[in-house]
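Student: this is the structure alone, sequence omitted:
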C-alpha cells in the first residue's frame, strides 16, 4: 500500500471516531478486520497517522482552517512527519487511492502561525481544561500541554527477580532499547518517526520468561517512591492489572507481603498470569472487600492508585482527551474520595497512605489529598521530594506542590503524567 492508500485509510478511521465517538483502538481494529489485504506495516502507518492527528487535533484544525478528517490527516504529514507540500504532492501523484489535496487548507497552513492561535489551541487541550492547567503549571502550562501531545516512547521495566537491566537490554539489542533516564530498572525504546513501527516486545522469548514488563517509566518511578522495605505488609488497593504490585514485589525481593485488590474483577484478572510469569511469590490477590477485613489497621503501606481522568496518559490515549467532560471528572472525584476513605482503614498507626493518579489536574490531585487530610485529622501529608532526591539523585525533578506532593510530566521527567502524595497516619 502506497502513502495515498494509507492516508485514505487513516481518514476513514478518523471519520469513524468522529461520527461514533468511539475509542481509537476499536476503530483501528474494525478497519483492519474489514481491510484484510492491508499488511502489518500499512496498519501501523495508518495507526500512526490517526494517533498523531488526535494528539494535535486542535492546532491542526486551526492552522488548516479545517477540522475535517481529511485536513487532520494531511496536517500530520506536513507538520509532524516533515513532508513539504511539494513532496507530498509528488508522493500521491498517480496513486488512485490517494485522497485529493485539500488546496484551501494547504493555503491556510502556509500563512497561519500557531503563535497567533488561542492559548488552548496552542496547547492542544479542550478550552474548559485550560484553567486547570494554568493552576497546575502557571506560566509553563502551554509547554506542559504540548508535551502531552507528543509521541510517547515504549517503556519497559526489567524484572530484577529474573534478570538485571543490562541483561534485558542486551537481549533486546535489535529494538534499540536503552536504559531509562530515571527509574533504576527502566528501559526505553524511542518512539520513532513517521510510519515507523515500535517493536512487538511481548512476542520476545525474554518476555515470556518474565524478564521484563511493559510499564511507563513514570509508573516505575512512583512505585520506587513508595520506598518499601523487604518485610513490609502492603495493600495495593486499586491494583488493576498489577503493574505497581509487580514492581513493588521486585523492589521487596519477594519478601514481606503484598495484597492486591481491585473492585473491578475484569481489570484485576490479568494479574494472575503476570504474577506467574514474573516469579512473584509474596502477593495475595483479593477481589472482594470483605477479604480485606483482617488487614484493617494492619498495613505498613496502603497504595491507592485511584481511578482518574487519565490526563497524564494523553500521549498514549489521545482520543480520551476529546471525550473528557466535566461530568466525567466529577464522577472520578467521587470515586477517588471513596477509594481514599475505604483504603485508609487498613493503614496501621504510624503507617503510610500513598495516593497516586495518572492525572495532572489539581482537582484530582492536591485538592483530593488536602481534602482527605482535612477530613481525617489522624493523617498528615509528608513531603515526597526528599525521597525522590535520595532515590534519583541528579535526575530531572518533577513539579513539587506546596504540601510536598509530586507531579511527573512529559515536559519535566519525560514520562507520562503522574501525581504522588504521601500521607502518614499518626501513631496512637
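Tutor: Yep, that arrived. From a predicted model like this one, the values you see are computed outputs, not experimental measurements. Numbers count the residues shown, from 1 in each chain.
Student: every contact and neighbour count from this point should use C-alpha atoms.
Tutor: Noted.
Student: any idea how far residue 355 is from residue 183?
Tutor: Distance of residue 183 to residue 355, computed by Cα to Cα, to the nearest Å: 19 Å.
Student: with residue 124 instead?
Tutor: For residue 124, the distance to residue 355 equals 28 Å [Cα to Cα].
Student: looking at residue 183 and residue 355, which is more packed in?
Tutor: More crowded of residue 183 and residue 355, by other Cα atoms under 10 Å: residue 355, with 24 against 21.
Student: so which helix or strand takes in that one?
Tutor: Here residue 355, judged by DSSP states H and E, is contained in strand 347-357.
Student: can you give me the buried ones in the next helix or strand after that strand?
Tutor: Sequence-wise, the next helix or strand downstream of strand 347-357 (DSSP H and E) is helix 366-375. Residues 366, 368-370, 372-373 are the ones in helix 366-375 that count as buried (16 or more other Cα atoms under 10 Å).
Student: between strand 347-357 and helix 366-375, find me the angle.
Tutor: 160 degrees (axes from the mean of the first three to the mean of the last three Cα atoms, to 10 degrees).
Student: on contacts alone, who are the packing partners of helix 366-375?
Tutor: Applying 3 or more Cα pairs under 8 Å, 6 or more residues apart in numbering; DSSP states H and E, one finds that helix 366-375 contacts helix 326-344, strand 379-382.
Student: contacts for the shortest one, please.
Tutor: Residues from elsewhere that reach strand 379-382 (Cα atoms under 8 Å, 6 or more residues apart in numbering): 369-370, 373, 403-405, 421-426.
Student: put this next to the first one:
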C-alpha cells in the first residue's frame, strides 16, 4: 500500500471506531481480516495512524474547525498529521491528491485550517486531548498544569522491560538484547527501555530468547516502581489480591528472591488465565495461584496472616491513555462511579487478610483523586486500625532514586502520583498503609 492508500484506510477505520464505539484494536483486526492483501508493514502503519489520531482527537478536531462528538474521520486524520506528525499543508496535500486509493484533494477550507489554525487559544481539554467532562477532576489534581499533563498522556508510550532477577541481572539481559539498544530505566533498577521506531512500531520482543526464557517481561517502569515501593518481605507471606495476568505478581516473587509464599488471586478467572504460563516461564516457584471457585472462599485460610496485601485495583485507567488512547473517549462518568464503589469494596476485603504490623499497598493506574487519595481517606476512616506510611518512608525502598522520584512525582500525604509528564512512566498512584492494631 502507498502512504496515501494507508491514509485512506485510516480514515475508514477511524470512521468505524467513532460510529460503532468499539475498541480500536478490534476494528483494526477486523480491517486486516477483510483486507488480506495488506502486509504486516501496512497494518502496522495503519494502526500507528489510527492510534495517533485517537491520541490527539480533540486537538486534531480543533485544528480543522471541528469539535469532539461532531467531527469527521477525515478531519481528524488530517488534523493529526499537523499536530502530531508536524506535516505542513503542502506535505498533507501531496498525500491527498485524489489519485487511485488516495484521499480526495484538500478543499480551500481544509487548506486554510491546516495552514493557519493553532492551539494557542484552545481550552485545556483540547490542548490536553481529554474529554471535557474530565476537566474538573483533572484540574483538582493538576490545576493549571492539567493541559500539559494531558498532552503528555497523548504521546506514544515507550517499550519498558523488567529484568527478572530470578533468571539473571540487568547486565546479562542488556547483552542478550543489545541489538535493540536498550537504555537503563530512570527509576527502577530492574528496568530497560527500548525506543520505538519512527512510526511507533515496537520490535517483536515476545520472540526474543531473553523473553522466551523468562529473563525479561514487558512492564511499564511505573508499574515496576509500585511493586518495589510495596516492599514485599523476603521469606514473608504476601497476597496479590487483584493479580490479573500476573505482571506485579512476577515482580513481587523476584523481589522476594523466590522465598516465602506469594498468593495470587483475581475474582475474574479469565483475567487470571495467563498467569500460570507466565509463572512457569519466570521460574517463580514461591507463587501459589488461588483461582475463584463459585461461592467458595478460596482465601479463607489467609485471614490475618499476610505481611503484605497488594491491591492493584481495577480503575478507569486514565494513567494508561498513552497505550489505550481510544479508551479515554469511551469513558463515561458512570464508569468512574462504578469503579469507585468497586475499589472501596476491594480495600475493605483486603484489610481482612493483613496481620498486625502487616502492610496494605493500594495501587491504581488512575490520575483521579476519586480513585486515589479519596479512596485512601475513606478506607482509613472506616478502618482506624490502619495508618499511612509516609511517602518519604515508602520511597526508601528505591534508595537514592527514591529521593529524586519524590521530587519528580506529585506527592500527597496519602501517596505518590507518577505521570508521563513528571516521571516518564504511565500514570500510577501508590499508597502504603500499616495495620497498627486490630481495630482495623
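Tutor: Cool, got the structure. Not measured: the values here are computed from a predicted model.
Student: give me the distance between the two termini of stretch 182-193 of structure 1.
Tutor: Start-to-end, stretch 182-193 of structure 1 (Cα to Cα) is 23 Å.
Student: and that stretch, how far out from the chain middle?
Tutor: Computed by Cα atoms, centre = their mean, to the nearest Å, the chain-centroid distance of stretch 182-193 of structure 1 equals 14 Å.
Student: residue ranges for the strands of the stretch 151-300 of structure 1, please.
Tutor: Under the criterion DSSP state E, counting those that start in this stretch, strands of the stretch 151-300 of structure 1 are mapped to 154-158, 178-179, 186-189, 212-214, 233-236, 257-261, 283-286, 299-305.
Student: make CSV out of the ones you listed and add distance to residue 330 of structure 1.
Tutor: Listed next are those as CSV, based on distance: least, Cα to Cα, whole Å:
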stretch, distance to residue 330 of structure 1
strand 154-158, 31
strand 178-179, 39
strand 186-189, 34
strand 212-214, 30
strand 233-236, 24
strand 257-261, 24
strand 283-286, 28
strand 299-305, 17
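Student: could I get those as CSV with mean neighbour count and distance to residue 83 of structure 1?
Tutor: Listed next are the strands of the stretch 151-300 of structure 1 as CSV, based on neighbours: other Cα atoms under 10 Å; distance: least, Cα to Cα, whole Å:
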stretch, mean neighbour count, distance to residue 83 of structure 1
strand 154-158, 25, 25
strand 178-179, 20, 29
strand 186-189, 24, 24
strand 212-214, 23, 32
strand 233-236, 26, 47
strand 257-261, 23, 48
strand 283-286, 18, 51
strand 299-305, 25, 42
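Student: quick one: which of these is nearest residue 316 of structure 1?
Tutor: Closest to residue 316 of structure 1 of the strands of the stretch 151-300 of structure 1, according to Cα to Cα: strand 154-158, at 9.9 Å.
Student: where in structure 2 does that closest one fall?
Tutor: Using TM-score structural alignment, strand 154-158 of structure 1 corresponds to residues 159-163 of structure 2.
Student: that stretch vs structure 1, average offset?
Tutor: Following the fit onto structure 1, the mean deviation recorded for stretch 159-163 of structure 2 is 0.7 Å by mean Cα distance after the TM-score superposition for structure 1.
Student: so how far is that stretch off the chain centroid?
Tutor: Worked out by Cα atoms, centre = their mean, stretch 159-163 of structure 2 lies 14 Å from the chain centre.
Student: what residue in structure 1 is paired with residue 381 of structure 2?
Tutor: Looks like residue 381 of structure 2 aligns to residue 374 there (TM-score structural alignment).
Student: roughly how far does that match sit from residue 164 of structure 1?
Tutor: Distance of residue 374 of structure 1 to residue 164 of structure 1, computed by Cα to Cα: 43 Å.
Student: what does residue 223 of structure 1 give?
Tutor: Distance from residue 223 of structure 1 to residue 164 of structure 1, by Cα to Cα: 18 Å.
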